[in-house]
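Engineer: Structure here, sequence nowhere to be found:
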């Protein structure tokens, strides 16, 4: 072979670099974006669960008149279902960036919509009991907390979009992660204040009028133990609230408070908010560790500290859907809450304790009449 037949070194180097680049892109295109093999059973179960909750709320939007609550919960749980759809689609292609972005973005922002629906319930509860038990006007809670929730959604969405774009282009995702971190932090601060105002409100409904309650009763003592019993609604606490405390509440909405589920409603709302709160704290720690962190690289933590908690929140509000709690015709709109007028059904509902007292009075009255009749007969 002559020297003229030997390929120049520069040509060989160019071919080598080109071949290496092609192989590198080929390997990157096949990389597992999740960093582990997705658990098929867990992801399919949560996809089915969130789809069920979303379908339930879609059906209820046509049966009930709770528009704001229904829209928020539908958006929240549809996003949860879409997030897990992205993960299920990732079974066959775990290097697909669209599937990864779908699950990451949807699962991040979905709880913010759920909390927006819960925030409005606070204003409704204040209206049902009375303004005097609240630190703020009823609708102020909705304005403040829903406003911060919307801000949180935009910030998280912007951060998620930046992270997805950077990841697609092979660039650093640190800025997008930081923005998402700030968005979830805003949500945590909002929920913290919500819980503070919420538990103060409940405490006032339990103890504000205790000195005006006649007679002796163990629940007149302001203590953590009594607070817990009244919140959990054990039988004796329920009787105390319905017989002794209810006369101090807004009389216009007595029929709502006497509904069977309403006595347990504060407990249901409290549990749901605490579950979402724990989830948000988990997400902050997860983002702080980064994509290579321990939490994000182990799927079990996503299942336990995110999806399971949000699913439990959705399941709580199946039996405690506002339509079941307040009644189908007792719709508390923002206009009604502002004006202090809520259209309620005219049916007067008596609690079992009052019915028992009436029966006891009727029995005593009948006995007195019988004794009087017997006394006259002996004359």
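Structural biologist: Ah, there it is. Note that the structure is a prediction, hence the values are computed from the model and not measured.
Engineer: going forward, measure contacts between C-alpha atoms and count neighbours the same way
Structural biologist: Will do.
Engineer: Checking the closest residue to residue 94 other than its chain neighbours next. Helix, strand or coil?
Structural biologist: Leaving aside its sequence neighbours, residue 94 sits nearest to residue 32 (C-alpha to C-alpha, 6 or more residues apart in numbering; 5.2 Å). Following DSSP: H, G, I helix; E, B strand; the rest coil, residue 32 is assigned to coil.
Engineer: Please give the number of neighbouring residues around residue 74.
Structural biologist: By other C-alpha atoms under 10 Å, the residues close to residue 74 number 25.
Engineer: how far away is the closest residue to residue 103 other than its chain neighbours from residue 161?
Structural biologist: Nearest non-adjacent residue to residue 103, counting by C-alpha to C-alpha, 6+ apart: residue 83, 3.7 Å away. From residue 83 across to residue 161, the span is 15 Å (C-alpha to C-alpha, to the nearest Å).
Engineer: If you count surrounding residues, which of the two has more?
Structural biologist: Neighbours per residue, other C-alpha under 10 Å: of residue 83 and residue 161, the larger number sits with residue 83, 26 against 18.
Engineer: my guess is the more buried one meets residue 109, correct?
Structural biologist: No: when contacts are counted by C-alpha atoms under 8 Å, residue 83 is not listed as touching residue 109 (10.1 Å).
Engineer: Put this next to the first one:
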């Protein structure tokens, strides 16, 4: 798409004409490129070493999108009038966290097996299939919305707005899915507490270990931070690109960057294979 601002520079046009009305902080965005790049390497190494293919496949695309999104913000620092730079930032950072949600959904099914299927309301694979399917639908909506927004012609605000609205719908569905997931995960935790005895004695020592508690707390924290971030993104897009929320870098750094960083730290430090070992893949 060629926009009327594509020929603008910081010397010839006011910043108010740019796609974001501020210059992204360069050191902060370079830090996040390096941070998510490091997490990508760690996740790849752990995934290959322990052969946790499904978990790795869920995490890596999201991490790569995070890296690309912050590269887009670095490029916006140099040229905030370039639509492609803006799209790289917007679409990549919007899509990325949905993959981390999928990794969490995969973990719940395994957790049910470790405690015993008889305790759960649903079969382990039901949780995984249900929520990963919801995540996939959310991703499709966000991707379609991003594609429409990126293909809108100059001045075609109708198609651009349609694309943004579809992205909002995808994000809103992601928020709803996460909320339902948290309710069902909490309900399963309540059932575990009420159950006098686990039905799976193979993992008794694991369940009593401190590292297992760390794993569960990390999953809970990652879920909450992704939820907070997703609510923020819905509010940001709902207000439009010219809104105060969409043009406040501090809000974005706190409610987007920090929340997703915490989630990725949790999902890496408490990597399921580190906690469970090579048996994770066979659960």
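Structural biologist: Received the coordinates, thanks. Owing to the predicted nature of the structure, the values given are computational and were not obtained by experimental measurement.
Engineer: The residue nearest to residue 94 of the first structure -> the second structure?
Structural biologist: Under the alignment (TM-score structural alignment), residue 32 of the first structure maps onto residue 18 of the second structure.
Engineer: what's the neighbour count on that match?
Structural biologist: Neighbour tally, residue 18 of the second structure, other C-alpha under 10 Å: 23.
Engineer: Enumerate every residue touching it.
Structural biologist: 5, 80-82 (C-alpha atoms under 8 Å, 6 or more residues apart in numbering).
Engineer: which of the residues you listed show up in the first structure as well?
Structural biologist: Retained in the first structure (both residues aligned by TM-score structural alignment, their matches' C-alpha atoms under 8 Å) from the contacts of residue 18 of the second structure: 80-81.
Engineer: Please tell me which one of the contacts of residue 18 of the second structure counts the most neighbours.
Structural biologist: When those are compared by neighbour count (other C-alpha under 10 Å), residue 80 ends up highest, at 29 neighbours.
Engineer: Aligned to that one, what sits in the first structure?
Structural biologist: Looks like residue 80 of the second structure aligns to residue 94 there (TM-score structural alignment).
Engineer: For its match, give its distance to residue 301 of the first structure.
Structural biologist: 19 Å.
Engineer: Show me what residue 262 of the first structure lines up with in the second structure.
Structural biologist: By TM-score structural alignment, residue 262 of the first structure lines up with residue 212.
Engineer: next one: residue 62 of the first structure
Structural biologist: Counting by TM-score structural alignment, residue 62 of the first structure lines up with residue 48 in the second structure.
Engineer: Also residue 161 of the first structure?
Structural biologist: With TM-score structural alignment as the criterion, residue 161 of the first structure matches residue 147.
Engineer: Share the number of residues neighbouring the residue nearest to its match when sequence neighbours are not counted, please.
Structural biologist: In this structure, residue 147 of the second structure finds its nearest non-sequential neighbour in residue 163, 7.2 Å apart by C-alpha to C-alpha, 6+ apart. Neighbours of residue 163 of the second structure under the rule other C-alpha under 10 Å: 24.
Engineer: now do residue 239 of the second structure
Structural biologist: Residue 239 of the second structure: 13 neighbours (other C-alpha under 10 Å).
Engineer: ok, now residue 26 of the first structure?
Structural biologist: Neighbours of residue 26 of the first structure (other C-alpha under 10 Å): 11.
Engineer: buried stuff in the helix or strand that contains it?
Structural biologist: Element membership of residue 26 of the first structure, judged by DSSP states H and E, is helix 9-29. Under the neighbour-count criterion of 16 or more other C-alpha atoms under 10 Å, helix 9-29 of the first structure has nothing buried.
Engineer: Which residues are in contact with the residue minimising distance to the centre of the second structure?
Structural biologist: What sits nearest the mean C-alpha location of the second structure, by C-alpha atoms, centre = their mean, is residue 97, with 0.9 Å. Residue 97 of the second structure sits next to 62, 226, 260 when contact means C-alpha under 8 Å, 6+ apart.
Engineer: Great, nothing more from me.
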